[in-house]
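Colleague: just to be clear, the model below is a prediction. Sequence and coordinates:
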Amino acid sequence: MSTKPAETEITRIAVGTGDEARSIAMRIFHAGKRPDVHLEHGQASELPALVWLGGYRSDMTGTKAVEVERHAREAGTDCIRFDYSGHGSSDGDYRSGTISRWVEESLAVIDHAATMRMILIGSSMGAWVALRLIEELRGRGQADRLCGLVLIAPAPDFTAELIEPNLTDAERTSLAERGYFEEPSEYSPEPNVFTRALIEDGRNNLVMRGPIETGCPVHILQGMRDPDVPYTHALKLMEHMPADDVVMTLIRDGDHRLSREEDIVKLRQAIDAMLTKA
């Protein structure tokens, strides 16, 4: 398995206006423009597009994101990867980000890409963004655009469920006095910064307040040795989906990233199951 990013051109769209304007970087692969995929030139694939939604402080060149596009190429369907503002190649500072802001950007990207049918693949915080996108699409009467949902180490409502209950006195003081607190990151030499704005906005975007109805098949991949999002959180999420066709794969020795070769195999299998049902 190669981790070299697929050679897909970066394009950009502007989201927001005035002081809220930001440039969002995307890599959109169109199967109809690939010579060895047997579609007429410019024709869209009949299969749903794969839409990658990354996690907090991750970007579209990560192992899983790249493998999702590689799998789309092999399957002969489209793939959309992008960076939230403050992440990767997009403009801004991630410390200015909120769930509302990143959902707005995600919706703008899928609308720009004219993706009529899609499978959302959300990793960690990206699972929260995916579930909020579903709410937005249902509100528009566009729930039929969604053909499947693959969630990797899902962290919906993480600000309220995983951060706020575990804040130390020092972190609460920092939030009150500085508007943010820091904690060491296992994935970067720079600490993670969680802002008061992110936490307060998170309360307005909670999805596990009652039953969640996606109206599509759902597959959850969760490591049981995840130090960031305990597998009990994924089980709780599953309990909020009583009406959906939900499959959960618990990986006994899996961590939060789930980026090992054997983890990628499971991810590809989950995507294939969604494509088969579409």
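Modeller: That came in fine, so what should we check first?
Colleague: could you use CA atoms for every contact and neighbour count after this?
Modeller: Will do.
Colleague: so what secondary structure elements neighbour the lengthiest helix in the chain?
Modeller: Ranked by residue count, the top helix of the chain under DSSP state H comes out as helix 261-277. Judged by 3 or more CA pairs under 8 Å, 6 or more residues apart in numbering; DSSP states H and E, helix 261-277 is in contact with helix 63-75, strand 146-152.
Colleague: now whatever helix or strand comes next after the first one: how far from the chain's centre is it?
Modeller: For helix 63-75, the following helix or strand on the C-terminal side (DSSP states H and E) is strand 79-82. The gap between where strand 79-82 is centred and where its chain is centred comes out at 10 Å by CA atoms, centre = their mean, to the nearest Å.
Colleague: pull out the buried residues from the next helix or strand after strand 79-82.
Modeller: Going down the chain from strand 79-82, the next helix or strand is helix 99-112, by DSSP H and E. Under the neighbour-count criterion of 16 or more other CA atoms under 10 Å, helix 99-112 has 99-110 buried.
Colleague: between those, which is nearest Ile199?
Modeller: Minimum distance to Ile199 across these is 9.1 Å, recorded for Ile99 (CA to CA).
Colleague: and here is the other one:
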Amino acid sequence: MPADTTTTDGASGEIAGRLTVDTGTSAREIACRRITGKAPTIVWLGGYRSDMRGTKAEHLLGFAKSHGLGYCRFDYSGHGESSGRFEDGTIGGWTEESAAVLNSLGKAPLVLAGSSMGAWIALNLVRRAKEFGLEGRIKGLLLLAPAPDFTERLLLPKLSAEQRAAIETDGRLEIPSDYSDEPDLYTRALFEDGRKNLVLDGLIDTGCPVTIIQGMADADVPYEHALTLVEHLPHHAVILSLVRDGDHRLSRPQDLDLIGRSLADLVETAGEMA
């Protein structure tokens, strides 16, 4: 992993580094952690305002170690340990950072595990694989409570006329969060850039198997959104698992067990495709 600084975490055994993306005033330092192992390498793509130290990201680290697989997790700019202001982030920018991290891993085949917004970024990476130099490398997608196009399809319809006006006039909107004492922040740039990165505007030819896990008690991403996503996936190997009492976090022991079993199947299939 090319990085400005690299150290080894004795507790986790991960190589920790910082990867510089872009130049000049647009440069961002992305904090990354990885372990080496056999292919495919699993890459964790977190959700909006989450970081790489979360329960599911840690669980995938344990999964990778137990199976001798490579694993990489990182924070988008404005998240966790990476540099930058959160309010400056956009889907397009975070996708570019993700592509830079993937390219830093060499040429190994990849299985992307994307949670919520991370699933949108994973689908964006697949659609733009040739542009990012990733063509043929992404061998599987694990999408957890996927929220592709969430700004346009999930958030915007819920906003009042006053809230929409605030975005236009103030350039930002703060909404109380169910997961943090700090409010969720949505900027005009996030919405405008989101429209340039929509993936549910046509078929998404992933070229690889896709497994979706969606909670039916998810208050943030209704399970119908996962059904809509499936309609846009023409690949024959698409599996949708609905967890009747699962919420948006999907972090209970039984959820993590399902994630592990689903990932094991994807890894096996990816090995056959390599």
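Modeller: The structure has been received and is ready for your questions. Keep in mind the model is a prediction, meaning the values are calculated, not measured.
Colleague: circling back to that earlier point, equivalent range in the second structure for the longest helix of the first structure?
Modeller: Following TM-score structural alignment, the aligned partner range for helix 261-277 of the first structure in the second structure is 253-269.
Colleague: cool, stretch 181-191 of the first structure as well?
Modeller: Using TM-score structural alignment, stretch 181-191 of the first structure pairs with 173-183 in the second structure.
Colleague: how long is that stretch end to end?
Modeller: Start and end residues of stretch 173-183 of the second structure are separated by 9 Å (CA to CA, to the nearest Å).
Colleague: do you know how far Lys56 of the second structure is from Ala219 of the second structure?
Modeller: Distance, Lys56 of the second structure to Ala219 of the second structure, by CA to CA: 19 Å.
Colleague: more crowded one of these two?
Modeller: Under the neighbour definition other CA atoms under 10 Å, Lys56 of the second structure and Ala219 were set side by side, and Lys56 has more, 23 against 12.
Colleague: can you tell me the closest non-neighbouring residue to the more buried one?
Modeller: Ser251 (6.3 Å; CA to CA, 6 or more residues apart in numbering).
Colleague: my guess is the one you found meets Gly54, correct?
Modeller: No - when contacts are counted by CA atoms under 8 Å, Ser251 of the second structure is not listed as touching Gly54 (9.3 Å).
Colleague: ok, these two, which is more surrounded?
Modeller: The neighbour comparison of Ser251 of the second structure against Gly54 (other CA under 10 Å) goes to Ser251, with 16 against 11.
Colleague: which helix or which strand is home to that one?
Modeller: Using DSSP H and E, Ser251 of the second structure sits in no helix or strand.
Colleague: before we move on, the earlier item: mean per-residue distance, the longest helix of the first structure to the second structure?
Modeller: If you overlay the two and look at helix 261-277 of the first structure, the average distance to its match in the second structure is 0.6 Å (mean CA distance after the TM-score superposition for the first structure).
Colleague: what comes up buried for that helix?
Modeller: By 16+ other CA under 10 Å, the buried positions in helix 261-277 of the first structure come out as 263-264, 267-268, 270-271, 274-275.
Colleague: again with stretch 56-72 of the second structure
Modeller: 56-57, 59-61, 63-65, 69-72.
Colleague: show me which of these is closest to Gly271 of the second structure.
Modeller: Ranked by distance to Gly271 of the second structure (CA to CA), the buried residues of stretch 56-72 of the second structure are led by Leu69 at 11.3 Å.
Colleague: counterpart of the closest one over in the first structure?
Modeller: Using TM-score structural alignment, Leu69 of the second structure pairs with Thr77 in the first structure.
Colleague: from Ile28 of the first structure, how far off is that match?
Modeller: 11 Å.
Colleague: with Met125 of the first structure instead?
Modeller: Distance from Met125 of the first structure to Ile28 of the first structure, by CA to CA: 21 Å.
Colleague: check Val129 of the first structure too.
Modeller: According to CA to CA, Val129 of the first structure stands 19 Å off from Ile28 of the first structure.
Colleague: nearest residue to the counterpart of Gly84 of the second structure in the first structure in space, please, no chain neighbours.
Modeller: Matched to the first structure by TM-score structural alignment, Gly84 of the second structure sits across from Gly92. Spatially, and ignoring its direct neighbours in sequence, Gly92 of the first structure is nearest to Gly86 (4.2 Å; CA to CA, 6+ apart).
Colleague: what sits against that neighbour?
Modeller: By CA atoms under 8 Å, 6 or more residues apart in numbering, Gly86 of the first structure lies in contact with 92-97.
Colleague: and the aligned partner of Arg145 of the first structure in the second structure, how close does it get to Ile42 of the second structure?
Modeller: Matched to the second structure by TM-score structural alignment, Arg145 of the first structure sits across from Arg137. Distance, Arg137 of the second structure to Ile42 of the second structure, by CA to CA: 12 Å.
Colleague: which of the two has more residues huddled nearby?
Modeller: Taking neighbours as other CA under 10 Å, Arg137 of the second structure and Ile42 compare with Ile42 leading, 29 against 19.
Colleague: so the more buried one sits right up against Val111, yeah?
Modeller: Yes - here Ile42 of the second structure lies in contact with Val111, judged by CA under 8 Å, at a distance of 4.9 Å.
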